[in-house]
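Visitor: I'll drop the sequence and a predicted model, then ask my questions.
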Amino acid sequence: MTATPILETLAREFKTDPEHVRNALEMIDAGLSAPFIGRFRHALVGNLNESTVRRLALRRQEFEELDRRRGTILRLLERDESVPAAAMERIRTCMDRFELEDLFLPHRRPEPEVQLAMDRGLGGLADELTKAMPRDKSKGDDAETDASASDESGADDEASVDETLAESAAEAPESEDAAVEETPAEGAETKAEDAAPEHGDAESLESVADVLNPELARICQPYVSPDKGIHDESEALAGAMRILSDKLGRDPRVRGQLRRMLAKNGILSVRPMVEDSKAGRHRSLLKLKQPMRQLQGHRLLALRQAQKERVLTTRIHLDPKQALEKVRAALGKHTRPEFEGVLERVARRALERRLLPMLEEDIRLVLKERADAEALRFLSQHLRQMLLTPTLGRRMSVAGIDVNAKGDWSIVVVDEDGNVVSPEIKVEVGEKDAATLGAELVASLGEWSPGALALSNAKPARAAAGKLRAALAAGGVDVFPFVVTEAGLSSYANSELARKELGELAVPARMAVSLARRLQDPMNELLKVDPRHLGLGAEQGLVSKANVRRTFVEAIESCTAHVGCDVNRAPAHFLAHLPGLDREAAGRLVARREERPFTSRDELREEGLLTEAQWTSAVAFLRVYGSDEPLDRSNLHPEQYPVARRVLESAGASVQDGLGRPGNTKGLRGQDFDVDPDTWRTLTRELSFPGRDPRHRHHVPTLIPENTDPVMLTKDRILEGVVTNVASFGVFVDVGLAQDAMVHISEVSDRYVRDARELLSVGQIVRGKIVEAGGRLTLSLKNVPREPRPARGTRGVNRREGGGREGGGRG
C-alpha cells in the first residue's frame, strides 16, 4: 500500500485528489493496465488519461526508491543519540531526493583534515570567528527583522530544482537558438563529503598569512599547542577555516539555495575539443552559451551526442558575487570587522571547492533526466506514428515488389488475408523499355490480378518507382504502386519467425511478402520486428536500454489497444502486446481458437485462459464478430453493456437494430444515464461505429506526369504525393517527378514541431501547396484545403469486407 505522504505529493504534482491517485495505484497493483484505467475508470481516477497513469506509476517508483534511501539514513542516524529530534523529523517528512541527502550530510563523518582540526580543539576557535558582536536593543530588533526576512526568503525558495528547471524550460522560447547543451551527469550520490580534500598545509598556511592581523593572532594564540601539532597562530587559524569551510559545505539551507540559483541563473557554455572544420554536424553547437532556464530537451540531446563523439565538453557558470553573498551570510551577521577577511576567504573556499562542484553534478543529473525524457518521448511518438500508419482500407490482394541493388524485381502476391498465393516472380529490368516491362508484368501478374502494389522506400526501390509506373501505364494495368517503409525489413526476412512463416521462400521473396503485408496492415507486420531494429533514431543510444525497452513496450501496448483486433483472426504476436496479455496468454488463446473459434467474450475467461485481471484489462480490445451478443464486436467493455442497452432502448431501437447506425443517439445526453462526458463520447461513437479501426486509410493519389517541367508549376498549386522519407528536418514527397519534393519541418504543421518524424511516416499520402518550383520542388503542408469528401459508396463501410476503418487489427 502506498504511503500517505507519497499519495499527497503525487496528488500535488498531478493536480488531482489524493483519493484519485490512490485508486489509480491500487488498480495498477491489482494488475490492471494503464489503457484500461485511462479509458474505463475516468470517474475513479479523476479523468487521468493513459499516459498520465503511466507517469503516475513511474513517479511512485521514484518516491518508493526515495523511501528506501530515507529508511537507510534513519537507521544510521538512530544509532547516534546526538542527532536532534527536529533533524530526524525533517528527514522523515522530506520528499525531495537532493534535500534528503543535504539533510543527511551534516551527520556524516567529515574528511580527515577537518576531523583532525576538530580533534585538536579548533572548533572553539571557529565558533569565536563567527560569534556575533554584542548589540544594543535597537540593533537587536533590526537583526530580528533581518532574520525574519531571511526566513521568509528561504520559504520562498522551497521549490525543488526539478520544478525550477521544468518551469524555466516551459517558459523558454521554442526556437533553435534557445536550446543549449548538457553533459553526461554523474550520480547524485556524490556529495560534498566525497570531494577532494582541501589543499595541503603549506598552501593553507600561505593563504592565511595575509589575513592574520593582530586581533586574529590574539584570538588564535590560546589554541597554539605544539603537543597537539599546532605550532603557531597561522596553523590554528588554518584549522578553524577548514572547519568553517566544511560546515558551509554541509549546510542544507546553503546547498538548497545555491542549487536553485544554479538551476535558475546558471549559464551553460561549450568548450570545443576539436577544430571547427572537424566538428561536422555539431559545428553550430561549438559557440553555445545560454542561460540554464532556456535549455530545451531536444538541444540537450544534440549536445549529449556531440559529447559522446568527443566534439565538445560543457561547463556551468554562476555569478560568483551573487553566490558568495549567500554563502557568506550563512556564517552569520554582525561578526567582528577584524574577522571579515577570514570569513570571506572561508566563504569563497567553500563555494569553489565544496559547494559548486558537487551541486553542479546535481544540476547535470536533472538535465540528463530531462534530456532522457525528451528522447523517450520522441522514440515513443515516432514508434506510434509508424505503427499507426494508414492501412490499405479495402480488403484486396497485394503484390509486394523487392528491388535489389541491380534494379531487378522480386514479386510475390498475397491474398486479402496476407497469405502467399503466388510463387516468387523475378523480373530482370536491365535496359528494357516501359512497353516490354509492362507486357512482362501483365503476363506475370494476370493470373492473380492484385489490387495494389507495395514498394519499399529504399534507394533502389525509389529509383525503380518511375520505371514501374511507366511499365504499368504501358501495360494498361490500373494498379497504383504504394510506398511502404523498409524499416526492419531485412531484420524480419532473416529472422526465425520469417523462416517459420515463409521457410520455402528466399530472402528477397520474404521481403516482398512483408512489403505487401505492410501495405495491408502496417501495425500487424511491424510488430514482428524488434522495435530496436526499426531505425527510430540515434536517441536509442543515448538513453538506458531499460528505459528504451519500457518506452517501446508502453507505446506498442497503447497502439494495440487503440486499434484492437478480432480475437479469432489476430496472430499471437499481436495478441501478446494487448493490455494485460503476454506471450503465454496469447498462446493459450491461439491454441483454444484452433480447436474451436470463440463465440463470446465470456469464453475468454473460461477454461483458465485468462486471469480475471487479464480479462478485465484486455477484453474491450478483443472483438468477437461471431458472438450472439452484438456488443461483443464493439470496443465497449462488458461492464458498459447495460448502459449501452439503456441508451439504445431510449433511442427506440433494440441492440440488434440500433447498433451500427450513425446518429442513433442523437438527442440523448450522457447525464441522463449517469455517464461522464469522456465515457459518453466513447459510448456514442462505439454505438454508431462498433469496432471501427481508428487508423486512416490509403487512397490512390493523383500524381503529376513525370515529364512535367517543375519550372512550369505555379506557386500555391495543390499537389498530392506519397511520403518516401522522413528526417528530423523535414520530409520528402513523391509527387510524380523524377526528383522528390521537399517539405521543410517549418512547413509541416501550423504548430511548432521539433521533429518531423513525430507527425509523418513513410507511405502517408499528403496534400501540399507549392512554395518554390525552381530547383528542387518545395512544398508546404500548412493551410492546405481539404480534399473533397468521397461518395459514401466508395468509402468501404462493410465492417468485415470494407477494410481498414472497421476491420481493426486482423493479423
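Guide: Cool, the structure landed.

Visitor: From here on, just use CA atoms for contacts and neighbour counts.
Guide: Fine.

Visitor: which strand is the longest one in the chain?
Guide: Ranked by residue count, the top strand of the chain under DSSP state E comes out as strand 718-727.

Visitor: State the next helix or strand along the chain beyond it.
Guide: Remark: after strand 718-727, the chain's next helix or strand is strand 730-734, criterion DSSP states H and E.

Visitor: before we move on, back to that, name the helices or strands packed onto the longest strand of the chain?
Guide: Contacts defined by 3 or more CA pairs under 8 Å, 6 or more residues apart in numbering; DSSP states H and E place strand 718-727 against strand 481-484, strand 730-734, strand 765-772.

Visitor: Export those strands as CSV, with columns for mean neighbour count and distance to residue 539.
Guide: Shown next, in CSV, are the helices and strands packed on strand 718-727 (neighbours: other CA atoms under 10 Å; distance: least, CA to CA, whole Å):
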stretch, mean neighbour count, distance to residue 539
strand 481-484, 26, 23
strand 730-734, 23, 17
strand 765-772, 20, 27
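
Visitor: re earlier: which other residues reach the longest strand of the chain?
Guide: With contacts defined as CA atoms under 8 Å, 6 or more residues apart in numbering, strand 718-727 is touched by 457, 482-485, 701-704, 731-736, 755-757, 760-770, 784.

Visitor: one more structure, for comparison:
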Amino acid sequence: MKSIENRIAEELLVNPKQVIAAIALLDDGSTVPFISRYRKEVTGGLDDTQLRNLEDRLKYLRELEDRRATILTSIDEQGKLEDDLKKSILSAETKNALEDLYLPYKPKRRTKGQIAREAGLEPLADALLENPNLQPEVEAAKYLNDSEETPVADAKAALDGARAILMERFAEDASLLARLRLYLEEHAVVTVMVAKDKEQEGSKFRDYFDYQEPFKAIPPHRALAIFRGRNEGILSSTLDIAPPDEGWQSDLSHPCAQMVAQHWGIRNDGRAADAWLSQVISWTWKIKLLLHLSGDLMFGLRERAEAEAIRVFSMNLKDLLLAAPAGAKATIGLDPGLRTGVKVAVVDHTGQYLDQGTIYPHAPKNQWDASIAELAVLSKRYNVELIAIGNGTASRETDKLAGDLIKRHPELKLTKVMVNEAGASVYSASEFAAREFPDLDVTIRGAVSIARRLQDPLAELVKIEPKSIGVGQYQHDVNQFQLGRSLDAVIEDCVNDVGVDLNMASMPLLRRVSGLNETIANNIVMHRNQHGEFKSREQLKEVARLGDKTFEQAAGFLRIVSNNENPLDASGVHPEAYSVVEDIARKNQREINSIIGDSAFLNSLKPEDYTTEQFGVPTVTDIIQELNKPGRDPRPEFKTAELRDGVETIKDLSEDMVLEGTVTNVTNFGAFVDIGVHQDGLVHISCLADKFVDDPHKVVNAGQIVKVKVLEVDIQRKRIALTMRLQETSAERRDRGQGSAKPRSNTTNSARVAKTKPMPANNAMAAKLAAAFKK
C-alpha cells in the first residue's frame, strides 16, 4: 500500500519530499499563503493551488486511513479477519471500495438472511447453489421445523429463507459491486419525470418533466437542477441501463443481472433449480443491488456536481475580490430607490464615513433639480471624485441623475460608476456594521458599503458572508461546510496575495490575514486605537495573544505603508529575511532606502550571490522582485463599463444591439452580464467565442468589462440572450438553429436522450453475457 505522501505526490506530479515537507509545515500550523510565499526552499516551490489540493487530499486520505483502521478492528473483533481480506482492505484506495469490503461484516439490524441462518437454512442455500440438479421443494422439505424461535413451517418458507441468504451473499461481494458500479457509470441513463399534479407548481423545472440523459454525460448544473427539483417534490428520478427496443422481459435479460449470474457461475440449462436460482438473481439485482448502486452513483453525482459548483463559486469570488480598486478617492455612495428615495453616504479617501442624506429625484416626488443641487454641495464640500451607484432598483434612473450632475457641474470633475451591490444589505444589517455605525440607519450603512466597494472591493467584500455576494451556482443546495471551507480559503489567498495596510484595515480584513483569527484581529484594532498607528512590524509583538508563531505567519502580509520606521515594513519582504536586504545594501555600499525601486540596479543583481543556509535562490529572487516594486498590487487597472444611454429596461433592447456590460457571474454553461436593464443577460457557452469553449472561465471572469450583442429578448420570462460573437447576426444564428433566450449546448446537438428512442445499452456486452448464460 502506498503511503499518503506518495499518493499525493503522484496525483500532484511532484516529488514525495516536497509533499512530506509541506505536510510537516501544515501540521505545524503554517498556512497555505505563508508556505507558498515564504517557504519555497522547503517545499520545492509548491504554489498555493498545489498546496490547497494537497491540503484537501491530505484530509481525505487521513479520513480514509482512520476508517480503514476502524474497519480492520471491527472485523478482527468478530474473528473474521482472514489474510486475503486484510490484504484487500489495506489495498483499497477509496472510501467506496472500503465500504464494499466491509459490507458483509458491518453490524446491522437483524435481517431476513440472518434469521434464515439462525433457522439452519444456510446448508439448503449452499446445496441448491452448488448443485442445480436438486429439486428445490424436495430439498427444502428436509429443513422444516417447529422451533418457537425460528420455525420453518413449509417448503416455501424454507426456500424463501434460502433465497434471502443468497441475496445477501450476492449483494455483498466487493469485487462484483465494483464491476457493476463501473458498468453503470459507463452505461446507465438517468430518467427524470414530473411528480403527479406538480406541473404548474414546478414550472421552473419544466425542462426536466420528461427527461433522459446518460449518467456519465450529465453536467453539474443540470444534476443540481434535478436534485433541487427532487428535494422540492417536483421531480422524481431513476437510474438504470436503458433497455433495448425489445425490452428485458425475463428474469435474467438485464445485463447487470447477467453479470451477477456470470460472477456466481449460474447458468440456465433447464435443471431443476435453475428457475429458482434465476429468480434469486433477478430479485438480488432489482431489490438489493439496483437500489444500493443507483443510490451510491446518484450520491457520487451530487458530490461531483457540488464540488464543481463550489469550484465555480470560488473562481467567481476570487475574480470579484481581486477586482480593480478605484483607489483612495473621496466617494459618494448612492443606494437607489424610488418611493423611499436614494440614500446618500459620503466617505473620505480612506473609506471613513463623513456625511449622509436622502434625496427624492424619482417618482412620486420627482425632486430632480433639488437632488442634483444637494449632491453638488456634498461633492464640493468633501472634494468628492467618484460616485458609486448601486445596481439595484432604480439604478439606471439614478445613473442618469449622476450623469446630469456631471454635465451641469463639470468643474467638480466627477466620475460615476455602477457597482454590484449584492450583499450590501447583508453587511448593513450585520453585527459588525452595527458596531461600526451604531447611529446610522441600515440603509445609510448600505450606501457606505457601496462607496467603499468601489474604492477597494476586497476590503469591503470580506465583511460580507461570501454566500451572499451572489456569484454562486446552486450555492444553497451544496454542502455548506465544504462551500464555507473553500470560500474561506479563496478569501485567505486573495487577502494575503494583495497584502493589508496594518494601520487602515478593519477587523474583518485583518482576521483573513495568514495566522490571524477574529480575537487577534480585534486585539490589533484595539491596540491601534489605544496606542496610535503602528510604526513598525515589531510592534505587533506587543498585541495581546499575538505570539511568535502568529507573528511568523502574519508579519509578511501586514504592511505599514506610511510613517514607518523601516522602509521594508511597507513591502512584502518578511522580517525574517531583512538580513538578506541588508546584505545586498552592504555589499553594494548602498542605503536600503536608495535601492528600493531602483530597477536598473536590482535587475543587475544575481540572486545566487546573496543566498544563505536559510534563504535560497527562490526567496532571494522574490525579495529582489519585491524591492523593485514594493507593496505591488496584483489587481488590474481600474476601468468601468459604459452603459448605453436610453437602454434602461428590458423593453429598450432589440436584436443585434451592441452593448457594453460587466460580467456578474460565470457558470459552467455561460456567463451572466449586467447591461444596465435590471436583468442580467446570458452569454451561453456556445456564444462566448468564435472557437469551441470547454470552460467559460477560460474566456471571461466576474467583474470583466465585455462587449455583447443582443440575440433575443423574452420579456415575459425576463430572459435576455447575448453573444460575444459580434460578427454574427441573430438571423444567421437562427439559420443555424441556435440563438434563443434559452440557448442550446456548446455543440449543435442537444445532450438530451429522446424518450421515444432510449439510448441502448452496450449491446455487444449484453449479447455476450446472454450467450454465456444460455450455455
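Guide: Perfect, I can see it now. Please read these numbers as outputs of a predicted model, since none were measured by experiment.

Visitor: thinking again about what came up before, could you dump the helices and strands packed on strand 718-727 of structure 1 into JSON lines with distance to residue 441 of structure 1 added?
Guide: Shown next, in JSON lines, are those (distance: least, CA to CA, whole Å):
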{"stretch": "strand 481-484", "distance to residue 441 of structure 1": "13"}
{"stretch": "strand 730-734", "distance to residue 441 of structure 1": "23"}
{"stretch": "strand 765-772", "distance to residue 441 of structure 1": "25"}
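
Visitor: of all those strands, which lies closest to residue 324 of structure 1?
Guide: strand 730-734 (47.2 Å; CA to CA).

Visitor: Show me what the helix or strand just after the closest one is packed against.
Guide: Later in the chain than strand 730-734 of structure 1, the nearest helix or strand by DSSP H and E is strand 741-744. In this structure, strand 741-744 of structure 1 makes packing contacts with strand 730-734, strand 778-780, judged by 3+ CA pairs under 8 Å, 6+ apart.

Visitor: Just to check, residue 429 of structure 1 is in contact with residue 437?
Guide: Yes. Residue 429 of structure 1 is in contact with residue 437 according to CA atoms under 8 Å; the separation is 7.3 Å.

Visitor: Between the two, which has more neighbouring residues?
Guide: residue 437 (23 against 18; other CA atoms under 10 Å).

Visitor: so who does the residue nearest to that one when sequence neighbours are not counted touch?
Guide: Leaving out its chain neighbours, the residue that sits closest to residue 437 of structure 1 by CA to CA, 6 or more residues apart in numbering is residue 471, at 5.4 Å. By CA under 8 Å, 6+ apart, residue 471 of structure 1 lies in contact with 433-439, 441.

Visitor: Just the buried subset of these, written out for PyMOL, thanks.
Guide: Buried residues among the contacts of residue 471 of structure 1 (16 or more other CA atoms under 10 Å), as a PyMOL selection:
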select buried, resi 434+435+437+438+439+441
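
Visitor: would you turn the contacts of residue 471 of structure 1 into TSV with secondary structure?
Guide: Listed next are the contacts of residue 471 of structure 1 as TSV, based on DSSP: H, G, I helix; E, B strand; the rest coil:
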residue	secondary structure
433	coil
434	helix
435	helix
436	helix
437	helix
438	helix
439	helix
441	helix
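
Visitor: Among the contacts of residue 471 of structure 1, which one sits closest to residue 390 of structure 1?
Guide: Nearest to residue 390 of structure 1, judged by CA to CA, of the contacts of residue 471 of structure 1 is residue 441 at 26.8 Å.

Visitor: Contact partners for that closest one?
Guide: Contacts of residue 441 of structure 1 (CA under 8 Å, 6+ apart): 471-472, 475.

Visitor: Repeat that for residue 262 of structure 1.
Guide: By CA under 8 Å, 6+ apart, residue 262 of structure 1 lies in contact with 292, 317-318, 360, 363.

Visitor: And residue 468 of structure 1, by the same measure?
Guide: 434, 481.

Visitor: Show me what it lines up with in structure 2.
Guide: Under the alignment (TM-score structural alignment), residue 468 of structure 1 maps onto residue 402 of structure 2.

Visitor: what about residue 125 of structure 1, neighbour count?
Guide: 23.

Visitor: who's in contact with it?
Guide: Contacts of residue 125 of structure 1 by CA under 8 Å, 6+ apart are 219-220, 223, 237, 240.

Visitor: Please, which helix or strand holds it?
Guide: helix 123-130.

Visitor: how close does that helix sit to structure 2?
Guide: For helix 123-130 of structure 1, the mean deviation from structure 2 after alignment is 3.5 Å (mean CA distance after the TM-score superposition for structure 1).

Visitor: matching residues in structure 2 for the helix or strand following that helix?
Guide: Remark: after helix 123-130 of structure 1, the chain's next helix or strand is helix 137-156, criterion DSSP H and E. Alignment note (TM-score structural alignment): helix 137-156 of structure 1 is unmatched in structure 2.

Visitor: just stretch 365-376 of structure 1 next, same as before
Guide: Under the criterion TM-score structural alignment, stretch 365-376 of structure 1 matches residues 299-310.

Visitor: At which residues are the strands of the stretch 401-550 of structure 1 located?
Guide: Along the stretch 401-550 of structure 1, counting by DSSP state E, counting those that start in this stretch, strands occupy 409-414, 425-427, 452-456, 481-484.

Visitor: The last one: how far from the chain's middle?
Guide: Put plainly, it is strand 481-484 of structure 1. Between the centre of strand 481-484 of structure 1 and the centre of its chain there are 30 Å (CA atoms, centre = their mean, to the nearest Å).

Visitor: quick revisit: a markdown table for the contacts of residue 441 of structure 1, including distance to residue 542 of structure 1?
Guide: Output for the contacts of residue 441 of structure 1, formatted as a markdown table (distance: CA to CA, whole Å):
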| residue | distance to residue 542 of structure 1 |
| --- | --- |
| 471 | 45 |
| 472 | 45 |
| 475 | 50 |
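
Visitor: show me the contacts for residue 432 of structure 2.
Guide: Residue 432 of structure 2 neighbours (CA under 8 Å, 6+ apart): none.

Visitor: again, only this time at 10 Å
Guide: 438, 463-464, 507-508 (CA atoms under 10 Å, 6 or more residues apart in numbering).

Visitor: Please report how far residue 504 of structure 1 lies from residue 364 of structure 1.
Guide: Going from residue 504 of structure 1 to residue 364 of structure 1 by CA to CA, to the nearest Å gives 54 Å.

Visitor: returning to what we had before: quick one: which of the helices and strands packed on strand 718-727 of structure 1 is nearest residue 646 of structure 1?
Guide: Distance to residue 646 of structure 1, taken as CA to CA, is lowest for strand 765-772 among these, at 41.1 Å.

Visitor: Please consider this matter closed, and thank you.
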